[in-house]
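Participant: pasting a predicted model and its sequence here:
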Amino acid sequence: VIGQTTDQAVDAVDKFLDEASLGSRSQVRIVHGHGTGALRRAIAEMLQDHPHVARFAAAPQDQGGSGATLVELR
């Protein structure tokens, strides 16, 4: 979602999570980049209440670190 506005990124991630859940995925990685942190914050806020999300956290350093978020799906 790098380069998208926060609204575009939130919409894209919401659709991605729906598709991932339907595809029986248990975990996904969202790459939002470092930048100003606006995308990371907007996505984290959306993930908190998303029905498909069990938990989420910053990715390990070898998977993007603070520039990516790992999401465990329900």
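Facilitator: Cool, the structure landed.
Participant: C-alpha only now, for contacts and for neighbours.
Facilitator: Noted.
Participant: counting by contacts, list what the longest helix out of those in the chain packs against.
Facilitator: Looking across the chain with DSSP state H, the single longest helix is helix 6-22. Judged by 3 or more C-alpha pairs under 8 Å, 6 or more residues apart in numbering; DSSP states H and E, helix 6-22 is in contact with helix 38-48.
Participant: just want the angle from the next helix-or-strand element following the helix it packs on to helix 6-22.
Facilitator: Using DSSP states H and E, the helix or strand that follows helix 38-48 in sequence is strand 53-58. Here strand 53-58 runs at an angle of 130 degrees relative to helix 6-22 (axes from the mean of the first three to the mean of the last three C-alpha atoms, to 10 degrees).
Participant: what about versus this one:
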Amino acid sequence: DWTFYCHKCDGMASLRTCPHTKEDRVILSGTKLRKALSEGADIVDHFGRDEVLDHLKEYYAGLTEKVEVKMQGAASGDSM
């Protein structure tokens, strides 16, 4: 069962426990996070602790060779 953060439930939920729509969910995918960090994109609220995200952003910003992260299948959350 998929788990995610639901803005309307204001907490972690699953497809069995949350009646809300896909638009209300934040899929917590490591691949999605790595892709956003490697592209310098904003990280959505509730994706992680601020102090951890700050360290990760600093690390990715300091890379001399940029890494391309490809989203495939379940990592995108589109199948939910």
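Facilitator: Everything's here; your move. Keep in mind the model is a prediction, meaning the values are calculated, not measured.
Participant: and the TM-score between them?
Facilitator: Put the two chains on top of each other and the TM-score (TM-score structural alignment, normalised by the length of structure 1) is 0.27; 37 aligned residues with a C-alpha RMSD of 3.5 Å.
Participant: quick check: next helix or strand after the longest helix of structure 1?
Facilitator: strand 27-31.
Participant: which neighbouring elements make contact with that next one?
Facilitator: Counting by 3+ C-alpha pairs under 8 Å, 6+ apart, strand 27-31 of structure 1 packs on strand 68-73.
Participant: name the residues of the strand it packs on that come out as buried.
Facilitator: By 16 or more other C-alpha atoms under 10 Å, the buried positions in strand 68-73 of structure 1 come out as 68, 69, 70, 71, 72, 73.
Participant: these two touch, right, the last one and residue 27?
Facilitator: Yes. With contact defined as C-alpha atoms under 8 Å, residue 73 of structure 1 counts as touching residue 27 (5.6 Å).
Participant: got the buried residues for the longest helix of structure 1?
Facilitator: 6, 9, 10, 13, 14, 17, 20, 21.
Participant: against residue 22 of structure 1, how distant is residue 42 of structure 1?
Facilitator: Distance of residue 42 of structure 1 to residue 22 of structure 1, given as C-alpha to C-alpha, to the nearest Å: 23 Å.
Participant: repeat that for residue 70 of structure 1.
Facilitator: As judged by C-alpha to C-alpha, residue 70 of structure 1 and residue 22 of structure 1 stand 18 Å apart.
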